[in-house]
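Q: sequence? don't have it. structure:
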């Protein structure tokens, strides 16, 4: 008990030491994380209950990625031109508040399509959010910031069982509609309060002043950053890992809950057990283990994270309906939660630390553009794959996480050699 108390105190101490903007942003993030974590569990199942076909779920995912693809190149330009705070305020209202309100009243595929188009603008405020979060922080601080970010999000996900209870009591449709409306209202509150209490980052202030007095906001700067990224092998490799990791995420998560319902025959209210377990394991891992890992070699930690996710995706392939399959899914969830925690804590930190202040917004923008470019057809492909074989999307997810694992292994081996003892 004393050790647990000491670890929790250490976690809160780390939270207090991160830069003020990150601390304030993360303090209010549960207003987004809690209702979103509840709503997203059943969103795809909800759409099918509203008449959306299985293949149309994949089509909506593709359209979402197309919108993110089109808007990503403008994200870096906008945040440097108008500042991180202003872009975050307006962008979050359009891409999340309007999205949730339209989703609430949606009755068919066309309504969900309109909601998806608004949601597809999320890359612009996402970049502003990421920059406000980690600019003005040291390199070591960034791992701590992203770890606390993962912690906050997973604390929010601990409310997933509440969604299961709501579904059991009121039915999936009523429960989902209610939670998505609450989500929209809370995000409205969040974006206003966050805008009032945060400050523009020093890098953001400098770039806004420069862009107001010059033509640097044009695409030439974006293209220069793209050339810089192509010449920097280590930076390019991390971007590839982020891209392939995102592709794997789409293959796995687009149909995972539908598969749990249709393939493994789990009742609707049982499905929320898995995100809850995920969050509990993540919170425990961050409190007790992440403080010991943040000072380790970042590349090696990312390798181990991707390896755990690969094993987790593989276990989904061999799970069958019944008790043994349920236990395999429990193990898969535990491994995935640990691996994903490591991945999200270290991947963004490595990417941020690989770029200077002047280029960071554009490099992040380019990475998001490439993510959307390569991910754009994946939703539709996943839909066709799921129609052909319910296990195929998860096999492809395992393939892409394995590819990330191999890339990180080669990077570590090339730069300084690989040793289990040093990891």
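A: Ah, there it is. Here the structure is a predicted model, which means the values were calculated and not measured.

Q: use CA for all of it now, contacts and neighbours both
A: OK.

Q: Return the residues in contact with the most centrally placed residue in the chain.
A: Centroid-nearest residue in the chain, with C-alpha atoms, centre = their mean: residue 344, separated by 7.8 Å. Residue 344 makes contacts with 146, 147, 150, as judged by C-alpha atoms under 8 Å, 6 or more residues apart in numbering.

Q: The second one touches residue 288, doesn't it?
A: No - Residue 147 sits out of contact with residue 288 when judged by C-alpha atoms under 8 Å, with a separation of 11.9 Å.

Q: Who has more neighbours out of these two?
A: For residue 147 versus residue 288, neighbours defined as other C-alpha atoms under 10 Å are more numerous around residue 147 (28 against 17).

Q: follow-up on the earlier one: show me which of the contacts of residue 344 is closest to residue 225.
A: Residue 225 lies nearest to residue 146 out of the contacts of residue 344, by C-alpha to C-alpha, at 24.0 Å.

Q: Quick one: the helices in the stretch 1-150 of the chain, in order.
A: Along the stretch 1-150 of the chain, the segments classed as helices by DSSP state H, counting those that start in this stretch run 2-17, 20-28, 30-49, 54-82, 84-92, 99-105, 109-119, 123-134, 139-157.

Q: out of those helices, nearest to residue 322?
A: Of the helices of the stretch 1-150 of the chain, the one closest to residue 322 (C-alpha to C-alpha) turns out to be helix 30-49, at 21.4 Å.

Q: who does the closest one touch, helix- and strand-wise?
A: With contacts taken as 3 or more C-alpha pairs under 8 Å, 6 or more residues apart in numbering; DSSP states H and E, helix 30-49 sits against helix 54-82, helix 139-157, helix 160-170, helix 172-197, helix 233-262.

Q: hold the first one in mind and look at this next one:
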């Protein structure tokens, strides 16, 4: 009797070309940036950067991303998906890693944040490289695989914990940033080596040859009209903005609240994203495919917002211990990780998939550039706001994210717009 294979595994094994190269190189994040990200905010605190300044850096980084995001569509069309990805990955990750490795104060982090904003260009070009030659029906599974690949990277977290335990926080983090500099350079080369320019990319390069960047930016007017006239595009933009704001706040202050308020020691910090990531991988191979295998994505989106909301509220409710974290603290944090792993995982996949499913195929790079710019403009203030809130009470940023997730429930429940696949399925 033939046993059916897990759809995620089927997609993973059947990937070819750019999709395979993009997905298969993603785990290298685990040996580079994912080793150091759990310590990024705590490292800044150790160097004398305050909560409000950390929040300000998050906002400045987002504003930098706005500028690069606006230019990303033009650059991606002019240089091509493949070349843009390689060039701007170097600018956005390799160079800032050196700055972070030798950082001394707020100003070093400010410079790195501004340069790092260039990752919005490569996010656009990489997305196009990933999905333009992939069957539309496979897009949600491909984004799930991307998320799984990133989550698997957390398996390397004990390396960072050992370094911090033996060398101390500051020296260990500097070494981890230098390691990220080297690994990211290798990842960029491998992706460039094993990809080719997409068919749409070659067409757009030909169409924009001899056209100045300023003229291309001026032509955004017609693309803006495509977005404004598309209810689906506007809806997916709103979902992305909410998810993006929650991700920004959590990525900046989650480690700080468990370290400074709940008494979790420095050496244990990377184990929390590791556990969250492993749980997320488990969900992506079990529960999430069951919820998202159909073409109708409204119910799983609502479930994702609801579960993520429960995790944020529980984090706020955990009592602050006297001194080091108690056993009960770790048990409650474990439940938070369980809820966050499912909620954040499914919402990331759905937010990215909804954008890709609603976008105009022929104008993908420019439409996605404008969408990301709009999303970043909306989410940028939340870095500064959450830093200001954290300076008064370290649980308050998560009351803010809870309010945003409630808004997400309302938007998804009240204003849902069906995708092309859902419409075709209903007609059938």
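A: Looks like it arrived, so ask away. Values in this document were obtained by computation on a predicted structure and should not be read as measured data.

Q: Once they're superposed, tell me the TM-score.
A: The TM-score (TM-score structural alignment, normalised by the length of structure 1) is 0.92; 411 aligned residues with a C-alpha RMSD of 2.1 Å.

Q: picking that back up, need the helices and strands packed on helix 30-49 of structure 1 in a markdown table (columns: distance to residue 92 of structure 1).
A: Listed next are those as a markdown table, based on distance: least, C-alpha to C-alpha, whole Å:
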| stretch | distance to residue 92 of structure 1 |
| --- | --- |
| helix 54-82 | 13 |
| helix 139-157 | 17 |
| helix 160-170 | 23 |
| helix 172-197 | 7 |
| helix 233-262 | 21 |
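
Q: nearest to residue 412 of structure 1, of those helices?
A: Closest among the helices and strands packed on helix 30-49 of structure 1, using C-alpha to C-alpha: helix 233-262, at 10.2 Å.

Q: thinking again about what came up before, format the helices of the stretch 1-150 of structure 1 as a markdown table; extra columns: distance to residue 400 of structure 1.
A: Shown next, in a markdown table, are these (distance: least, C-alpha to C-alpha, whole Å):
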| stretch | distance to residue 400 of structure 1 |
| --- | --- |
| helix 2-17 | 33 |
| helix 20-28 | 30 |
| helix 30-49 | 23 |
| helix 54-82 | 18 |
| helix 84-92 | 30 |
| helix 99-105 | 30 |
| helix 109-119 | 25 |
| helix 123-134 | 23 |
| helix 139-157 | 22 |
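
Q: closest one to residue 168 of structure 1 among the ones you listed?
A: Nearest of the helices of the stretch 1-150 of structure 1 to residue 168 of structure 1, taken as C-alpha to C-alpha: helix 30-49 at 12.4 Å.

Q: so who does residue 57 of structure 1 touch?
A: 44, 47, 48, 254, 379, 380, 383.

Q: Number of residues surrounding the third one?
A: A count of neighbours around residue 48 of structure 1, defined by other C-alpha under 10 Å, yields 17.

Q: Save the contacts of residue 344 of structure 1 as CSV, and put in distance to residue 260 of structure 1 too.
A: Listed next are the contacts of residue 344 of structure 1 as CSV, based on distance: C-alpha to C-alpha, whole Å:
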residue, distance to residue 260 of structure 1
146, 30
147, 29
150, 24
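
Q: ok, so of those, who is nearest residue 116 of structure 1?
A: Among the contacts of residue 344 of structure 1, and counting by C-alpha to C-alpha, the member closest to residue 116 of structure 1 is residue 150, at 24.8 Å.

Q: quick one: the aligned partner of that closest one in structure 2 from residue 98 of structure 2, how far?
A: Here residue 150 of structure 1 is matched to residue 147 in structure 2, going by TM-score structural alignment. Using C-alpha to C-alpha, to the nearest Å, residue 147 of structure 2 is found at 26 Å from residue 98 of structure 2.

Q: With residue 351 of structure 2 instead?
A: The value you get for residue 351 of structure 2 to residue 98 of structure 2, if C-alpha to C-alpha is used, is 32 Å.

Q: Which of those two has more residues huddled nearby?
A: Neighbours were counted for residue 351 of structure 2 and for residue 98 using other C-alpha under 10 Å; residue 351 has more, 22 against 18.

Q: Is it correct that the more buried one is in contact with residue 240?
A: Yes - taking contacts as C-alpha under 8 Å, residue 351 of structure 2 lies within contact range of residue 240: 5.4 Å.

Q: tell me the contacts of residue 393 of structure 1?
A: Going by C-alpha under 8 Å, 6+ apart, residue 393 of structure 1 touches 251, 252, 255, 382, 385, 386.

Q: how deep is residue 90 of structure 1 tucked in, by neighbour count?
A: Going by other C-alpha under 10 Å, the residues that sit close to residue 90 of structure 1 add up to 14.

Q: Map residue 87 of structure 2 across to structure 1 for me.
A: Under TM-score structural alignment, residue 87 of structure 2 pairs with residue 90 in structure 1.

Q: what does stretch 207-215 of structure 2 rub up against?
A: Identification of contacts with stretch 207-215 of structure 2 by C-alpha under 8 Å, 6+ apart yields 74, 75, 77, 78, 216.
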